[in-house]
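In: No letters, just coordinates:
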């Protein structure tokens, strides 16, 4: 039976790749690498470098374009569902072309279990196509781990919870009961839209990569600096990938 490895590869640092991931990479016959657009091209290049560095057996690399999301659909959730359905159709064609006894791999940024839809999409492929294949998930270093390591800070305060959310959710208000909030997938600079109060921010762009940018401090003092750095980085590279931790402090 076909087998698909879904391998977390960390956040752009080639040394984030774990020994377990290297072992999995050396069991595969085909690696599927998405391309299209400045960001995908940059991340595809890193995936190629990881394969070149760690795979010591013959392997086929199959690049494929990722279809763009239809942003005209007004409902956000439906827009994402439709987009995932298109990707699932693309995956189905790729997986169907694998030999019956082949092992394939998708290399997932960060970890497959955190704000990544690969596992949902792959299950949709099974439902849509009836293809039979086993799945093995290899965990990876997350952007959250890379962020806290970069600033040498703990994720949580003593005995308190941490909320992991998106900019879209944070704009509705600070999560109840949390003094530490990690914000991912924030294309709207939500940190600049909330009342800064007694909040510190630890912000990173391209965390773990060579072009990593780190800014931290009281939100009221550094949010404009972050916005300027963010726009400059997007203009330079053509894309931006950032994450930040907000922490309430004592008055």
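Out: Good, I have the coordinates. Everything numeric here is computed off the predicted structure, so don't read it as measured data.
In: contacts and neighbour counts: CA atoms only from here.
Out: Fine.
In: secondary structure class for residue 7?
Out: For residue 7, the secondary-structure state derived from DSSP: H, G, I helix; E, B strand; the rest coil is strand.
In: Quick one: residues contacting it.
Out: Residue 7 makes contact with 21, 24, 105-108, 111-112, 137-140, according to Cα atoms under 8 Å, 6 or more residues apart in numbering.
In: again, only this time at 10 Å
Out: Residues in contact with residue 7, defined by Cα atoms under 10 Å, 6 or more residues apart in numbering, are 17-18, 20-22, 24-25, 105-112, 136-140.
In: So which of these are in strands?
Out: Using DSSP state E to define strands, the subset of these located there is 105-108, 136-138.
In: Of the contacts of residue 7, keep whichever come out buried.
Out: With neighbours counted by 16 or more other Cα atoms under 10 Å, those contain buried members at 17-18, 21-22, 24-25, 105-112, 137-140.
In: could you pull out the strands for the stretch 101-250 of the chain?
Out: 103-108, 133-138, 162-166, 180-184, 199-205, 213-218, 242-248 (DSSP state E, counting those that start in this stretch).
In: will you turn the ones you listed into TSV that also has distance to residue 172?
Out: Written out in TSV, the entries for those read as follows (distance: least, Cα to Cα, whole Å):
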stretch	distance to residue 172
strand 103-108	29
strand 133-138	34
strand 162-166	11
strand 180-184	13
strand 199-205	17
strand 213-218	21
strand 242-248	15
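In: of all these, which lies closest to residue 92?
Out: Taking Cα to Cα as the criterion, residue 92 comes closest to strand 133-138 out of the strands of the stretch 101-250 of the chain, the separation being 11.3 Å.
In: Show residues contacting that closest one.
Out: Counting by Cα under 10 Å, 6+ apart, the neighbours of strand 133-138 from elsewhere in the structure are 1-9, 18, 20-24, 95, 100-108, 111-113, 119, 122-123, 126.
In: another structure for you, compare them:
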């Protein structure tokens, strides 16, 4: 049985790789690297840089292309079929080196937080022994970059997605929400006068962009900054924290 190591590599800063992550990369006989198209080639390049930085003799690398996700059959069905297709490509990449006892996949952020690596791994056949090496999350990197706590004193917070914010509105039972996986600037669906926002793109990377302030004052700045950054780089990863104001008090 092969060992499959899902190694969280943080949000783009090679210094965020943990010692456990370094050891996992050094142990690997084969490392899988996804390719997401020419416009996102620097994501594969960053993984290659991390591998070269922490190994004296880099292990064998197998590349695989990420398939396009269908959107014509509903969101959940589309994602489920997409995961099946990715698992097939993982398996084909692993089969290029059947003698590899330890296979590693370097996962952006952390494999256990809003990432589907574990769901995809469960589709592999034969089933490997899968182990997660936790990494720095975008949530941690964002709050550190803005030097803020994620929650107010003694209060809960919600981690959710842009889709959920658009479809169901503000989450009940909390004044603080961390929004991930939002390509639509879904904060625009809220009454901006009621919220403050801390937004970041490419958090932890050299091209990091941070904007914060009352949502009604910075919403358009974030939207246009995001649009321009995506055009410049060909891709964007962003995340933001929203906090509902209490009694009209900002920040």
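Out: Structure's in. What do you need? Please read all numbers here as calculations on a predicted model, not as lab measurements.
In: Can you pull the TM-score for these?
Out: Both chains were compared after superposition, and using TM-score structural alignment, normalised by the length of structure 1 their TM-score is 0.94; 246 aligned residues with a Cα RMSD of 1.3 Å.
In: circling back: of the ones in strands among the contacts of residue 7 of structure 1, just say which sits nearest to residue 236 of structure 1.
Out: So of these, ranked by how close each gets to residue 236 of structure 1 (Cα to Cα), first place is residue 108, at 24.5 Å.
In: I figured that closest one hits residue 21, correct?
Out: No. With contact defined as Cα atoms under 10 Å, residue 108 of structure 1 does not reach residue 21; the gap is 11.1 Å.
In: what's the overlap in contacts for those two?
Out: 6-9, 138-140.
In: now, which of those sits nearest residue 50 of structure 1?
Out: In terms of Cα to Cα, no member of these lies closer to residue 50 of structure 1 than residue 9, at 8.5 Å.
In: in structure 2, what residues pair with stretch 154-169 of structure 1?
Out: Counterpart in structure 2 of stretch 154-169 of structure 1, with TM-score structural alignment as the criterion, is residues 149-164.
In: Just the buried positions in that stretch, please.
Out: Buried residues in stretch 149-164 of structure 2, defined by neighbour count with 16+ other Cα under 10 Å: 150-151, 157-158, 160-163.
In: What lines up with residue 138 of structure 1 in structure 2?
Out: Matched across to structure 2, residue 138 of structure 1 falls on residue 133, judged by TM-score structural alignment.
In: Without its sequence neighbours, what residue ends up closest to that match?
Out: Counting by Cα to Cα, 6 or more residues apart in numbering, the nearest residue to residue 133 of structure 2 once its immediate chain neighbours are dropped is residue 7, at 4.7 Å.
In: rewinding a little: wait, which of the ones in strands among the contacts of residue 7 of structure 1 is closest to residue 198 of structure 1?
Out: So of those, ranked by how close each gets to residue 198 of structure 1 (Cα to Cα), first place is residue 108, at 35.7 Å.
In: and that closest one, how far is that from residue 138 of structure 1?
Out: Relative to residue 138 of structure 1, residue 108 of structure 1 is positioned 9 Å away (Cα to Cα, to the nearest Å).
In: again with residue 65 of structure 1
Out: As judged by Cα to Cα, residue 65 of structure 1 and residue 138 of structure 1 stand 24 Å apart.
In: shouldn't residue 68 of structure 2 be in contact with residue 84?
Out: No. With contact defined as Cα under 10 Å, residue 68 of structure 2 does not reach residue 84; the gap is 11.8 Å.
In: So those two - more neighbours on which side?
Out: Set residue 68 of structure 2 next to residue 84 and count neighbours by other Cα atoms under 10 Å: residue 84 wins out with 16 against 11.
In: For the more buried one, list the residues it contacts.
Out: 90, 119-121, 123-124.
In: The helix or strand harbouring it vs structure 1, average offset?
Out: Counting by DSSP states H and E, the element that carries residue 84 of structure 2 is helix 75-95. Average distance between helix 75-95 of structure 2 and its aligned residues in structure 1, after superposition and using mean Cα distance after the TM-score superposition for structure 1, equals 1.0 Å.
In: Can you give me the buried ones in that helix?
Out: Neighbour counts over helix 75-95 of structure 2 (16+ other Cα under 10 Å) mark 79, 82-91, 93-94 as buried.
In: same question, stretch 239-251 of structure 1
Out: By 16+ other Cα under 10 Å, the buried positions in stretch 239-251 of structure 1 come out as 239-248.
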